[in-house]
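**Student:** here is a sequence together with a model predicted from it:
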Amino acid sequence: MRIEQLKESLPISSIARLYNIPIKNSSYNQPCPVCNGSSSFKVYNDVYYKCFKCGCRGDIFNLIVDLKIVESNREAIQNIGKLVDSTEETKRYSYTVKGMKEIFSLYHKEAKGKRDRITEYFRSRGWNKAIERGDFGFTDNEEYLQKKGYRTYELERLGLMKSNSKELFDDHVIFPVRSANGSIAHLQGRALNPESELRWLADKATPSISNYLYNLDKAVSSKHDYIVLVEGISDCTSLLELSEVDESPLPVVGTFGINTPLIRHAKELGRFNQLLAIFDRDKYPLGSNRAGEYKSWSQITPALCLLAIEAKLDIKTWMVPDASGIKDINDLLIDIDYDHGLLIELIRESVMDLHRMALKVFSKTKERANFQLLWALHKAVPNKEELDRLEEYVLKTFGSMREHIMWLMSAPDYSL
């Protein structure tokens, strides 16, 4: 198996089980299996680990090197590769990749005969180039795959069945979700019926779709030195309608939700010099325990900070303008008639460095969970004045943790 496939099919919790390592996939700190430090070890999204005491950090390969099970990353790759060839996780991953490829091929053929409805929807969003690319499928029959010979249990294994024994997609345009190497890992469908209760549906195959970035396989081949990050297939597809002066498509990727473990993609995204994150400005409603906070930004900002440090990326941020009828980047592009130059002007007017956005997003929060974010920011702020402001804010907000925070901030290497 390729290195990327091993990482995708085997989370840290699976490696811990295979090698009998006492690690839990938990967002809480736990004992470090390397230095035995008490509550100093943390696992992020089951794909990355870090010990705040001894400094060990990395992915599944780094883990067994740190534990001295093997001596080098090369040996780790070979060792894990041999060990997992017959494991259930690997079998499931291989089955999913093969199954999704075959099923998307059927949906793709079906789309060719139902072009009119799809074209009408795409043009209403301004997606003319997406029509030309044709990288989508379609079905309007909730028994389509079964009529093609698939058994119910096969579709259930791929997460393509509903609880009522009907297929997941019926009257949906279906988009393939690929890993960085181009293999189809998931399918996500957009309902064409405007009255549909759920506009977007995704299969329940493992690993979760939130671990992937839409269009990453194509974006990584870009010759540009920057990449754009947005939320979802719609916003990503909208920006792909724009082209650079040389007619090459914009390097843009879309998250699936706002809890995407971006650090998982540090290697691919780290090949760029700069990343521009574009999300909307929706806030939690009054009455909720997070009233007034930005929904997307409060979730994605910590992940961006971790990515900035791990991938050594210069990350800029931009909120979609607050205007009537404009909820996201797709609405904005339709409003400005997909004018690339005007979009650049709008971005330049209010683009922010990541650390400034983080201070804006978390200016009122009292949640201790955000200490992780502030700690990461402390490594990234560019000048002493803002560093002093941030340090004062951290100590004021997390007063009961003062000694712990001061120890972390004085450490020679406290990057996450």
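**Tutor:** Done, it's in.
**Student:** please make it C-alpha for all contacts and neighbour counts, starting now.
**Tutor:** Noted.
**Student:** buried ones in the helix or strand Leu83 falls within?
**Tutor:** Using DSSP states H and E, Leu83 sits in helix 73-84. Across helix 73-84, burial judged by 16 or more other C-alpha atoms under 10 Å covers 73, 76-77, 80-81, 84.
**Student:** of all these, which two lie farthest apart?
**Tutor:** Farthest apart among the buried residues of helix 73-84 by C-alpha to C-alpha are Asn73 and Val84. That separation is 16.1 Å.
**Student:** returning to that earlier point: after the helix holding Leu83, which helix or strand is next?
**Tutor:** That would be, after helix 73-84 and using DSSP H and E, helix 88-112.
**Student:** now the following helix or strand past that following helix: buried residues?
**Tutor:** Using DSSP H and E, the helix or strand that follows helix 88-112 towards the C-terminus is helix 115-124. Across helix 115-124, burial judged by 16+ other C-alpha under 10 Å covers 118, 122.
**Student:** let's bring in a second one:
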Amino acid sequence: MSPETVLAAVDAAIASPFSTDAFDACVMQTYGRFPLALERGEGCRVWDTQGRSYLDFVAGIATCTLGHAHPELVDAISDQIRKLHHVSNLYYIPEQGQLAAWLTANSCADRVFFCNSGAEANEAAIKLARKHGNTVLEAENPIILTAQASFHGRTLAAVTATGQPKYHKGFQPLVQGFRYVPYNDLAALEATLAELDAAGETVAAILLEPLQGEGGVNPGDRAYFQAVRQLCDQRRMLLILDEVQVGMGRSGQLWGYENLGIEPDAFTVAKGLGGGVPIGALLVKASCNILQAGEHASTFGGNPLACRAGLAIAQVMERDQLLANVQARGEQLRAGLQELVDRYPNLLAGVRGWGLINGLVLRNDPNVTPIALVKAAIEQGLLLVPAGAEVVRFVPPLIVSAAEIDEALAMTERALLAIAGE
């Protein structure tokens, strides 16, 4: 096939109308997709290929911090890609240094390692914990404790760290060196530590989410996390927090750990950091800054384009005081969802969350499942996302307005009644 023929075929493919059949014929079926093809967005709204609009309370699964097509994010990445979008980390990258300076100035961390995603950030954290166990604690096979119902990513070590067996099925043997404990249960954690002590095992780190997102929007208990912090100090274990979903303001604070009254030794962030441009990071205190040159790397990590996006997100968050909006709109959303719970106690069991990550907990009605409610909400023009077997998650962009919260609540009620037959 000549180059001209190849180019003509590519042009024809780009110009042809979107087809789900053509998509499914060549893309691996690793997602359970809803029959919806989105092609553009603005603010908190997106439009599908048929021209229908939707209020987006998924935000790329807690990722599109400033919503869609935010002019300052568009300008920043457009300007950057015209100048320099990628170079190797063999050289200094000014934008990377600027973003790292902002992150460390606005957190408890002293150093940053950049990568591309939350899973990669957690992989870096796992390697940090292993090296701490090997070199600082002098343990040959150190253990990392994680929580049941946690979620840390899809790479092999990250999925092993994830305390949900459904994600492990079919991928054995898993990575060794992990143990799971119940979330927010100090007695169970202490019992596990005693058991491992008796067996001569060394725990290098505890890896926890400040709020479990995929596990059902379960907020961390303040007293529990403060006790865990004390245990880590006493036993020289690292306390590592997975802030991939709640970091960058989604919890109502810049970092989820601020809701718990503690500081971790290290934490991971991704999702909202780039507002939809792929970027992840591991942030560490100087006391555990032990990864040396050649011990970890990422080809695309911290490239100029991704870091310029992160800087734009940071600038808009500060200038527009988005944390105040997250707190106000989060309270409004939780109050409205609680009103639905009060009106339909036979269908709904409760509401939980922080800031603009909130979960509506469903009863055991066979018709009112998370998937059923999400599908019904799509019909109403609202995008939501499941979180576990009994929860529907509401994670709109951090710029969401009071009117859009009210609109989403009305759509949710109509969707609920549609599937409940009331």
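**Tutor:** Perfect, thanks for sending it. Owing to the predicted nature of the structure, the values given are computational and were not obtained by experimental measurement.
**Student:** what TM-score comes out when they're superposed?
**Tutor:** Once superposed, the chains reach a TM-score of 0.24 (TM-score structural alignment, normalised by the length of the first structure), with 167 aligned residues with a C-alpha RMSD of 7.0 Å.
**Student:** and the helix holding Leu83 of the first structure, what does it pack against?
**Tutor:** Packing contacts for helix 73-84 of the first structure, counted by 3 or more C-alpha pairs under 8 Å, 6 or more residues apart in numbering; DSSP states H and E, involve helix 60-66.
**Student:** could you rerun that using 10 Å?
**Tutor:** With contacts taken as 3 or more C-alpha pairs under 10 Å, 6 or more residues apart in numbering; DSSP states H and E, helix 73-84 of the first structure sits against helix 3-9, helix 12-18, helix 60-66, helix 88-112.
**Student:** all helices of the stretch 1-150 of the second structure, in order?
**Tutor:** With DSSP state H, counting those that start in this stretch as the criterion, the stretch 1-150 of the second structure has helices at 3-15, 20-26, 59-62, 71-83, 94-105, 118-131.
**Student:** put together JSON lines for these, with mean neighbour count and distance to Ile405 of the second structure on each row.
**Tutor:** Shown next, in JSON lines, are the helices of the stretch 1-150 of the second structure (neighbours: other C-alpha atoms under 10 Å; distance: least, C-alpha to C-alpha, whole Å):
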{"stretch": "helix 3-15", "mean neighbour count": "11", "distance to Ile405 of the second structure": "36"}
{"stretch": "helix 20-26", "mean neighbour count": "9", "distance to Ile405 of the second structure": "31"}
{"stretch": "helix 59-62", "mean neighbour count": "24", "distance to Ile405 of the second structure": "14"}
{"stretch": "helix 71-83", "mean neighbour count": "15", "distance to Ile405 of the second structure": "22"}
{"stretch": "helix 94-105", "mean neighbour count": "18", "distance to Ile405 of the second structure": "30"}
{"stretch": "helix 118-131", "mean neighbour count": "25", "distance to Ile405 of the second structure": "28"}
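**Student:** Leu373 of the second structure is nearest to which of those helices?
**Tutor:** helix 59-62 (16.6 Å).
**Student:** that closest one packs against which elements?
**Tutor:** Checking 3+ C-alpha pairs under 10 Å, 6+ apart, helix 59-62 of the second structure ends up next to strand 385-386, strand 391-394.
**Student:** would you turn those into CSV with distance to Phe225 of the second structure?
**Tutor:** Putting those into CSV (distance: least, C-alpha to C-alpha, whole Å) gives the following:
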stretch, distance to Phe225 of the second structure
strand 385-386, 26
strand 391-394, 23
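**Student:** buried deepest among those strands, which one?
**Tutor:** Of all these, strand 391-394 carries the top mean neighbour count, a mean of 28, counting by mean count of other C-alpha atoms under 10 Å.
**Student:** surely Asp217 of the first structure and Leu269 touch.
**Tutor:** No: the pair Asp217 of the first structure / Leu269 is not scored as a contact, 11.1 Å apart, by C-alpha atoms under 10 Å.
**Student:** now do the shared contacts for the two.
**Tutor:** Val253 (C-alpha atoms under 10 Å, 6 or more residues apart in numbering).
**Student:** between those two, which one's more packed in?
**Tutor:** Leu269 (24 against 18; other C-alpha atoms under 10 Å).
**Student:** mind checking how far the more buried one is from Ile227 of the first structure?
**Tutor:** Using C-alpha to C-alpha, to the nearest Å, Leu269 of the first structure is found at 8 Å from Ile227 of the first structure.
**Student:** kindly report the same for Ser94 of the first structure.
**Tutor:** Counting by C-alpha to C-alpha - Ser94 of the first structure and Ile227 of the first structure are separated by 30 Å.
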